[in-house]
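Novice: got a sequence here, can you model it:
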Amino acid sequence: MSHNHNQQHEVKCHCHDDGPVTIQENNGKEWKKYLPAIISFVLLVAGITLDHIGSITFFEGYLRLAWYIIAYIPVGFPVIKEAFEELKNKSFFNEFSLMTIATVGAFAIGEFPEGVAVMLFYSVGELFQDAAVNKAKRNIKALLDIRPDTASVLRNGVYQTISPEKVNIGETIQVKAGERVPLDGSLLSDSGNFNTSALTGESKPKTIRTDENVLAGMVNLDKVIEIKVEKKYEDSSLAKILEMVQNATARKAKTELLIRKFAKIYTPIVFFLALGIALIPYFFVDSYIFADWLYRALVFLVISCPCALVISIPLGYFGGIGAASHHGILFKGANYLDLMTKLNTVVMDKTGTLTEGVFNVQKVVTVGKDEKDFVAIVSALERSSNHPIAKAISAYANKDTHCEATNVEEIAGHGLKGMVNGQNVLAGNTKLMEKYGIAYDTNINSIVETTVVVAIENVYAGYIVIADKVKEDSALAVSEMHGLKIETVMLSGDKSSITQKIADEIGIDLAYGDLLPQDKVKHLEQLKANSENVVAFVGDGINDAPVLALSDIGIAMGGMGSDAAIETADVVIQTDQPSKIVTAIKISKATKRIVVQNIVMAFGVKIVVLILGAFGIATMWGAVFADVGVALLAILNAVRILRKKF
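Specialist: You can find the predicted model right below:
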C-alpha cells in the first residue's frame, strides 16, 4: 500500500513492511494526500451519472473509456507502481498485484466504474489507515516533543549553544528557568525545582539538590542551574525511551506473524483459484462465455485480497502500544501485549516498586562515637552508591564534610566497604557484619525498619534506622491483580520482618525477604518450573536486571529506575505506579479481543462473498465491500482501543 510521505509522524505501516516506526517532519502539505481520492471520486460519480442519463449520447466509446482511465490513474497508479516494485523483489503474489490484475481485468471486460471504484475504495481505506495510525502516534509524538534541540555548554569560559548530541561527558551545561534539560547529569547548583511529568507522569514538582541526578526531559522551573553531564545524548534515559517506542512495532506478536505467513500462502492459492474459475468452466459448461466467467474470477480476486487482515491486525497491536503510551506504559514490542494476556503470576521487588524508595533517616545510635562524626564517616562511604538508602544517609549528613572515601566496594545484598580518612569502614545489613565476623548488638534484629549497621576498623560502631513509605496505589494494584486471578509475590533484599509487614499491609500473597540477587533468581526459577505459570517480574534496581531478564515479562519502573533495569525489561512503566501493571494487562486483553474480532469478521465476510462470487451471485460492488469495506470496519474497530478508558 503506497503512503504519501508528508504526514507529521509517518508510520511505515505497509502490509508487507516489518520495519520499525519512522518519524518524519510535517512539511505543511498534508492536505495533498487527499487529492487523488477526491479527484477520482468526483470523476467516478460524474461518469456514473452520465452513464445513467439516457439522453446523453456523446458519453460512449473511447471518450467513456478515457474518462474512466483518467478517474482511475490518481488512485490506481500508486498501487500499480507498488506491484512493479514487489515484482522486482521477486514477490508476485501480493495485494498490489491482485488489485492491479482485478481492476485492469475489469477495464478489459468493459466494467469501467467497478475498476475505478475498487481502487478508489482501496485508496480511501489507506487514508483511514493513515488517520488511525496518526491517532495512535499522537501519544508517542508527545514524547518526541520533549526532545530538547539545543544545549548551552561551557567551553573556553563561555556558554555556547550546540546540539545535545555534540556535548561530551564531564562538560558543564546551563539550563535556564522554563527550559528542558537536554542531557542526563548531576546537579552542580545548590538545588533546583523540576517538572518531571514528561518522564514520570508525576505533576508535583521535584526538588533536586547538589550531586543528585537530573534526567534529560525534565523542565527547570525557577532559576538558572548548572549540570555536569554524565551521559552522552544517545545513552540518556530520554533517548533510550524514544528509541524503545519507535522500535516497538518491529517486534511482532505471534498472531501478527501467523497472519503474515498465512497471507503468503493464501494469496497464491486464491490467484490460481481465480484462474480456475475463469478457465475450467470452458470444459464443463455448454453456454460458456469467457467474459462472464472472467468477471466472476475478477470479483473473486478483489474479494480475496488479504489487506483487511494484514492491515488491521498490526494496526490493532499498534493501537494497543499507542494506548499504553498514553498511560505512561511503554511496550517494547507487540509480542509482549500478547504475552501479557496470559499472565497469572506477578513477582515484585519492594523498594522503589511497591514503596516510594524515598528513605528518611529516623534514628542514629552510636557506640563511643560523636554522632556528627559517625554520620559524616558513613555518608562519605554511602555517597559512592546510588541505592535509595545511601542517598537518604547522604541527604541527612552535612555535605561539607571533611571525610573522604576511597576503595569503595559494593557487596551485593550486604552493603558497602571502603576506606574513610584512612579507616576501614563497613556499612550495611547484619549479614555484612556476620560475613566479616564482627560482633554487633543483636537487639537490632528486632527493629522492623531498615537498619544500616556500621563497623569502623572491624569494631561495631552503631546503626542508622531508615524508613520507607508504601506507594499510594500499591494496595489497589494488588487488589485488582487478585480480581484478575493473578497471584502476587514480593521478593526483597530488605529484612524479612519489613518485607512481611509491607506484604500484610498491601495484601501480597507470598513475601520473601533477606534475599541476595541470586536468591531472587532461584525463587523466580522455582515459579517458572511450573509450565502453567506465566511470570512477570517488576523491579527498578540494577540488582533486578537478572530477574527481569529471566522472567517471561520483565517490567521496569522507568521513571527513576536504573538504566540496567530499563534496558533489560520488556515493558517500562514511566509513572512508577504499581497500578499501571493492571492497566497494562487490561490494555493487552482489550487489544487481543479487537485482533480476534477483526480476524473473525474478515474471514467470515470474505468466505461468504467468495462463495457468492464463485457462483456469479456477488458483483464487483459486493467484492469492493468484502475487501475494502471489511478493511475499513477492521481499522475502525482497531482504533477503538485509543478511545477506551482503562
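Novice: make it CA atoms for all contacts and neighbour counts henceforth
Specialist: OK.
Novice: residues near residue 545, how many?
Specialist: Neighbours of residue 545 under the rule other C-alpha atoms under 10 Å: 23.
Novice: the closest residue to residue 616 other than its chain neighbours - how many residues pack around it?
Specialist: Nearest non-adjacent residue to residue 616, counting by C-alpha to C-alpha, 6 or more residues apart in numbering: residue 296, 5.8 Å away. Residues near residue 296, counting by other C-alpha under 10 Å, number 24.
Novice: residues contacting residue 296?
Specialist: The neighbours of residue 296, taking C-alpha atoms under 8 Å, 6 or more residues apart in numbering as the test, are 277, 278, 613, 614, 615, 616, 619.
Novice: give me the distance between the fifth one and residue 84.
Specialist: Right, residue 615. Separation of residue 615 from residue 84 (C-alpha to C-alpha, to the nearest Å): 31 Å.
Novice: okay, the two: which has more neighbours?
Specialist: Comparing residue 615 with residue 84 by other C-alpha under 10 Å, the one with more neighbours is residue 84, at 16 against 13.
Novice: could you also give me the structure for this second sequence? I'd like to compare it with the first:
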Amino acid sequence: METNNHNDQDSCCIPSEESHSHSHDHHHEKSTNEWLPAILSAILLMVGITIDQFVQLPFFDGWIRLLYYLISYIPVGWPVVKRGIQLIAKGEIFTEFFLMGIATVGAFAIGEYPEGVAVMLFYTIGELLQGAAVKKAKSNIKSLLDLRPDSAIVKRNEKFQKVHPTEVNPGEIIQIKPGEKVPLDGKLITEKSSFNTSALTGESKPQTISSGEMILAGMINRDRLIEVTVTKPFHESSISRILNLVQNASARKAKTENFIRKFARIYTPIVTFLAIGLALLPYFFVQNYVFEDWFYRALVFLVISCPCALVISIPLGYFGGIGAASRNGILFKGSNYLDLMNQLQTIVLDKTGTLTKGIFEVQEVESMQDSKSNWMALAASLESKSNHPVAEAIIKYVKDQKLDIPEPGKQQEIAGHGLKGIVGGHEVLVGNQKLLEKYSIPTGKNHKNETLTCIFVAVDGNYKGYFLISDQLKDDAHETIQHLKDNGIKEIVILSGDKESVTKEIASELQIQKAFGNLLPEQKVEKFKEIKEESSNVIAFVGDGINDAPVLATADIGIAMGGLGSDAAIETADVVIQTDQPSKVVTAIKISKATRKIVWQNIGLAFGVKLLVLALGALGMASMWGAVFADVGVALLAVLNAVRIQKMF
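Specialist: Presented below is the predicted three-dimensional model:
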C-alpha cells in the first residue's frame, strides 16, 4: 500500500517550526474536534441498536431505519469513502480506504446497517488511537524544536539588542541569562558557567564549561549571566543539524520496511479478487447457494484483509527506535542503519578522542642542545593556530612556564606528520618522528617503543627536543569493550595515527587483540579496507576527528563521536553520538536489537491473527465484529507495541 495513504494521520515528518508554535489550547481544541464525528456516530449507533434490540418502535423500519443508520454512518464513513475516491482518481485503487468503503457499503446493501456503521466507527476510532500513539512516539523528537530559541541578545554599537538568531553573524557577541537556552554555537567569553546539556546528549548531569571552550545551541545556561562569541550561523548550529538529521531519518527506509510496503501493494489487490471469488465462485460448487450469505463472508474477508497493522506499525517501530536513540543522545540518519546495526559483528575504533579522553598533558620535556625556553616557545607559536588537543597541551605547558609565545608566520599542515612553518625568521617543525625522518633530521635514538606520545621539534634543520605527552582512557572505555563482546561483537580492532607502541599499550589494557598504529589518514582507509575484505560481516567504524571522515564513509556503518567530533566526521557518519561516551555505541546496538524484535513481533501478530480470522471468515465462522478486531484491533495492538520501545530506553 502506498505510504501516502496515511499522510493525514501518521506521516513521519516533523511539523514545521511555524506549526509547532501554535498554542497548547489550539492543539487541544484540534484533538477534541478530531473525535467529535466518532462520538456522534457512536451515540447514534448505540441509540439505534437500543431501539432495534430492546425498545422495538414500530415506525423504526424500512427507509426510516435505513436513513437513521445512514446519518449514523456519514460522520465516520464519508471521510474514509471520500479519501478512497480521491486515491482512485489518482490511480491508487487498492487501499484500505477502498476496502473499508466497499465492505461497509456492502453491509448496507444486504441490510446489515448496524454492522456497517460499527465497522467504520471502530476503524475510525482505531485510526484516531493510532494517531495518538504516533504523536507519543514522536514527542521526544518534536520537543527538540522547543530548543531553538526565538531570539538572541546580540551586542551591537556597545548595546545589547534582541534579534532573531538567524540575524546573528559569526564573530558577534551574544548574552545569555541564567535559565535561558543557548541560541547559537559559540565560544564562552565569561570565566565559566554550568550548563544543562540533556537535550543534546541525553545526559542529565550538568556540565561546567570554562572560558574559551565551545558551547552549543540547545544547552541551557544554569549559573550566571554569560557572554559568548558566535562561531556558526543559526542554520549550521548543533541543534539545527540534529533536527535536520532526525527529520530526514525517515527518508532512508530499512529493508523490512521497504519489503512490507511492496508486499502491501501486491497483497491488497490479491485479497480484493479473492473476496470477489469468495462471493461468486461458491455458486458453481455449493448446493443451496445464497448470495447474501457469501457476499457477507466476502465483506468480512475484505475488512480483515486491510494491511493497516503492517503498514502503520512497522515504520512506527523504526521511528520509535530512532526516537528512543535520540533521547539517549544517539542520532541515526535512517532506519536502514538502525536495521543494519543488528547484523554488526566487527567494530573498528579510532583511539584518540574515541577510547581516550583526548585531553593531553605534557608529562616530560627532553632538550638536546639549547635552553628549553627557546625551542619550546617556537613550537608553541606554530601550534597556536591548531585546535588539536595535543597542540592545546603544548600551548598550556609553555604558558605555565611563563614564556612569551611569538606570532607565527607562514605555516602548513603535513597530514599525518605535523606542522611546518616560519616563526621569527626560523623554520620550525613540530610533529611525530616521521616528520623529522621526512626531512632527514636524526633524533638521536629510537622513540618508537615509548608508551607515551612524543612530539618532536626541529629548528632550522636541527633536532631540539621533544614533548612527552599522555592521554587517558575514558571512564567507560573498559565496560564498553566488555559490553560490545557481550552483545555479539566478534572482532574489535583499533586503528590510530598515534605511535604503534602507544596504540598497542591501550589495546592491551582494554583486552583488544588487534591494534594498528602509525597510520596516516590514507593508510587508515587502506587498513580498514583490508579488514573489510577479510570479513563478510557488517563492519562499523567509530571515530571523531576530521581525518576519520574517509574511513567513516567507507564503513558499512560510520559512527561519529559528536561531542568533540569534527563537523566533517559528523556529516560523513551514518550514526552520530552526541556525547563523548563510547558506551553509547552499546546502547545503539541494544536499541537496534529491541527495535527489530518489536518489528518482527508486529509482523507475526498481524499475519497470525489475520490468517486465522481470514480462514474463519471464509468458512462463515467470523462476523464483522471479528473482522474489526483482526483489522483495527491488531493494528492498534501493533502500534502500542511499537510505542513500547520509547519506555525501554
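Novice: can you calculate the TM-score here?
Specialist: After superposition, the two chains reach a TM-score (TM-score structural alignment, normalised by the length of structure 1) of 0.93; 637 aligned residues with a C-alpha RMSD of 2.5 Å.
Novice: measure the residue lying closest to residue 191 of structure 2 once chain neighbours are set aside to residue 381 of structure 2 for me?
Specialist: Distances taken as C-alpha to C-alpha, 6+ apart place residue 211 nearest to residue 191 of structure 2, at 4.7 Å, with adjacent residues excluded. Residue 211 of structure 2 sits 21 Å away from residue 381 of structure 2, going by C-alpha to C-alpha.
Novice: the two - which one has more neighbours?
Specialist: residue 381 (26 against 14).
Novice: who's in contact with the more buried one?
Specialist: Residue 381 of structure 2 neighbours (C-alpha under 8 Å, 6+ apart): 395, 405, 406, 407, 408, 423.
Novice: identify the residues contacting the last one.
Specialist: Under the criterion of C-alpha under 8 Å, 6+ apart, the contact list for residue 423 of structure 2 reads 378, 381, 382, 406, 407, 408, 409, 410.
Novice: same check, this time on the fifth one
Specialist: Contacts were defined as C-alpha under 8 Å, 6+ apart; by that measure residue 408 of structure 2 touches 381, 382, 421, 422, 423, 424.
Novice: which of the contacts of residue 296 of structure 1 has the largest number of neighbours?
Specialist: For the contacts of residue 296 of structure 1, the largest neighbour count, defined by other C-alpha under 10 Å, is 25 neighbours, found at residue 613.
Novice: what lines up with it in structure 2?
Specialist: Residue pairing (TM-score structural alignment): residue 613 of structure 1 is matched to residue 617 of structure 2.
Novice: surely that match meets residue 299?
Specialist: No: Residue 617 of structure 2 is beyond contact range of residue 299, at 9.1 Å (criterion: C-alpha atoms under 8 Å).
Novice: name the nearest residue to residue 254 of structure 1, ignoring sequence neighbours.
Specialist: Nearest non-adjacent residue to residue 254 of structure 1 (C-alpha to C-alpha, 6+ apart): residue 335, at 6.4 Å.
Novice: which residues touch the one you found?
Specialist: 251, 252, 253, 254.
Novice: for structure 2, what's the longest helix?
Specialist: helix 583-618 (DSSP state H).
Novice: what's the mean distance for that one versus structure 1?
Specialist: In the superposition with structure 1, the average deviation recorded for helix 583-618 of structure 2 is 1.4 Å (mean C-alpha distance after the TM-score superposition for structure 1).
Novice: any idea how far stretch 316-332 of structure 1 is from the middle of the chain?
Specialist: 5 Å (C-alpha atoms, centre = their mean, to the nearest Å).
Novice: check stretch 524-542 of structure 2 too.
Specialist: 24 Å.
Novice: mind jotting down where the strands sit in the stretch 251-400 of structure 2?
Specialist: Here the stretch 251-400 of structure 2 has its strands, by DSSP state E, counting those that start in this stretch, at 330-332, 344-350, 361-367.
Novice: and the second one, what's buried?
Specialist: Neighbour counts over strand 344-350 of structure 2 (16 or more other C-alpha atoms under 10 Å) mark 344, 345, 346, 347, 348, 349, 350 as buried.
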